[in-house]
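In: predicted coordinates and the sequence they were generated for:
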Amino acid sequence: MWGIVGEQDNIVEDGIELDDEFLGEFHHSVDAKGRLVLPSDHRSLIGKETIHMTLGFDNIMTIHPPADWVKIRASVGEMRRGDRSQRRTARALFSNASKQTLDKQGRITIPPNLREKCGLTKEVVVVGMGEFIEVWPQDRWESEQGEANDLYVNTDETTGMGSL
């Protein structure tokens, strides 16, 4: 539910101010120990909270703060356990998940199996997606970004995004 709060007219959804969102594209490196420094804008939103990282759609790593992870868990809880496809989705999500907090340098350690599955070797791109973060191998991001931008600017279909 959208609403207006405070004197500054900050729009909130589910108690989260819209200023509290992950935005932007940041080029970083994964070090030899599998650690990734998150962008300072993102670190300030995460703070000392526990984050969850997992294998996301398009075979990339996703990072979720607690509020987003709660929504994901609720969605999985609503899946039909008798549906093989839905069970497999839940297995992929949870078997590749890891809980962490940022270290003093603002780093997270990406588990080796997740680095391998997502192709995260050295150069990566951290992409803000509003409620969560995506981490792409740089070469794949360049390809994806080109295709996504082309689709976005050249679409003649309704996007479902209001006045965009």
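Out: Right, received. Where do you want to start?

In: please make it C-alpha for all contacts and neighbour counts, starting now.
Out: OK.

In: how many residues are close by residue 69?
Out: For residue 69, the count of nearby residues is 17 (other CA atoms under 10 Å).

In: show me what contacts the residue nearest the centre of the chain?
Out: Most central in the chain under CA atoms, centre = their mean is residue 133, positioned 2.5 Å from the mean C-alpha point. The contact partners of residue 133, by CA atoms under 8 Å, 6 or more residues apart in numbering, come to 22, 62, 63, 64, 126, 127.

In: just checking, what packs against the host helix or strand of the fifth one?
Out: It refers to residue 126. If you go by DSSP states H and E, residue 126 is part of strand 123-128. Applying 3 or more CA pairs under 8 Å, 6 or more residues apart in numbering; DSSP states H and E, we find strand 123-128 packed against strand 25-29, strand 133-137, helix 138-153.

In: in addition, the following structure is provided for comparison:
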Amino acid sequence: MFRGLHTINLDAKGRLAIPTKYREPLSTLCGARLVATIDTEERCLLVYPINEWEVIQAKIEALPSFNPAARRIQRLLIGHATDLELDGSGRVLLPPSLREYAELDKEIVLVGQGKKLELWSKSMWEGRRDEYLDMVSQSDQLPEELMSISL
């Protein structure tokens, strides 16, 4: 459902306008209800339609809480999960704690990832994207699954 890259401005209150092309599908799919949480590998946010998030949360909750690594993931992902709702103008308000984690300021990038979106600061995204491109051009060891995809 989500693909492409969108540069968006965050307003002074911490609101971002969801691209128009996503508003209707989100309204139909999940009643315009989203969940944002931190990415534990990158300084960005993960944004899910609530129905997608509920599946992931159930899997995270099912992890053994006596396993320290599983407990950390539970604390980080579920602990930071925040309900968001599109307002009448198609905007969502990001809480300060999530904006601080991802270092989001005025210019942000929304990156479609199929069933979810990622929110990045523009400068962090551009730096990371360039690193990824360097890794791809230097790597001759792509996963076998990628070798069967024809572009």
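Out: Perfect, I can see it now. Since the structure is predicted, the reported quantities are computational estimates derived from the model, not experimental observations.

In: circling back to that earlier point, single out the most deeply packed of the helices and strands packed on strand 123-128 of structure 1.
Out: Burial of these is given as mean neighbour count (mean count of other CA atoms under 10 Å); strand 133-137 ranks first at a mean of 23.

In: which position in structure 2 aligns with the residue nearest to the centre of structure 1?
Out: Under the alignment (TM-score structural alignment), residue 133 of structure 1 pairs with residue 117 of structure 2.

In: ok, the closest residue to the residue nearest to the centre of structure 1 other than its chain neighbours - how many residues close by?
Out: The shortest distance from residue 133 of structure 1 to any non-neighbouring residue, by CA to CA, 6 or more residues apart in numbering, is to residue 63 (5.0 Å). Residue 63 of structure 1 has 24 neighbours, counted by other CA under 10 Å.

In: adding distance to residue 17 of structure 1, write the helices and strands packed on strand 123-128 of structure 1 out as TSV.
Out: Formatted as TSV, those follow (distance: least, CA to CA, whole Å):
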stretch	distance to residue 17 of structure 1
strand 25-29	21
strand 133-137	17
helix 138-153	26
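
In: so which of those gets nearest residue 122 of structure 1?
Out: strand 25-29 (5.2 Å; CA to CA).

In: which residues touch that closest one?
Out: Applying CA under 8 Å, 6+ apart, the set of residues contacting strand 25-29 of structure 1 from outside is 36, 37, 39, 122, 123, 124, 125, 126, 127, 128, 138.

In: please apply the same query to stretch 64-83 of structure 2.
Out: So stretch 64-83 of structure 2 is in contact with 33-40, 57, 60-61, 63, 98, going by CA under 8 Å, 6+ apart.

In: okay, and which of those residues map to strands?
Out: Secondary structure from DSSP state E places 33, 34, 35, 36, 37, 38 of the contacts of stretch 64-83 of structure 2 in strands.

In: structure 1: which residue goes with the first one?
Out: Pointing back at residue 33 of structure 2 there. Under TM-score structural alignment, residue 33 of structure 2 pairs with residue 50 in structure 1.

In: so that match makes contact with residue 101?
Out: Yes - at 4.7 Å, residue 50 of structure 1 counts as touching residue 101 under the criterion of CA atoms under 8 Å.

In: please identify the buried residues of stretch 28-35 of structure 1?
Out: Of all the residues in stretch 28-35 of structure 1, those buried under the rule 16 or more other CA atoms under 10 Å are 28, 29, 30, 34, 35.

In: repeat for stretch 54-64 of structure 2
Out: Across stretch 54-64 of structure 2, burial judged by 16+ other CA under 10 Å covers residue 60.

In: in structure 1, what residues pair with it?
Out: Aligned using TM-score structural alignment, stretch 54-64 of structure 2 spans residues 70-80 in structure 1.
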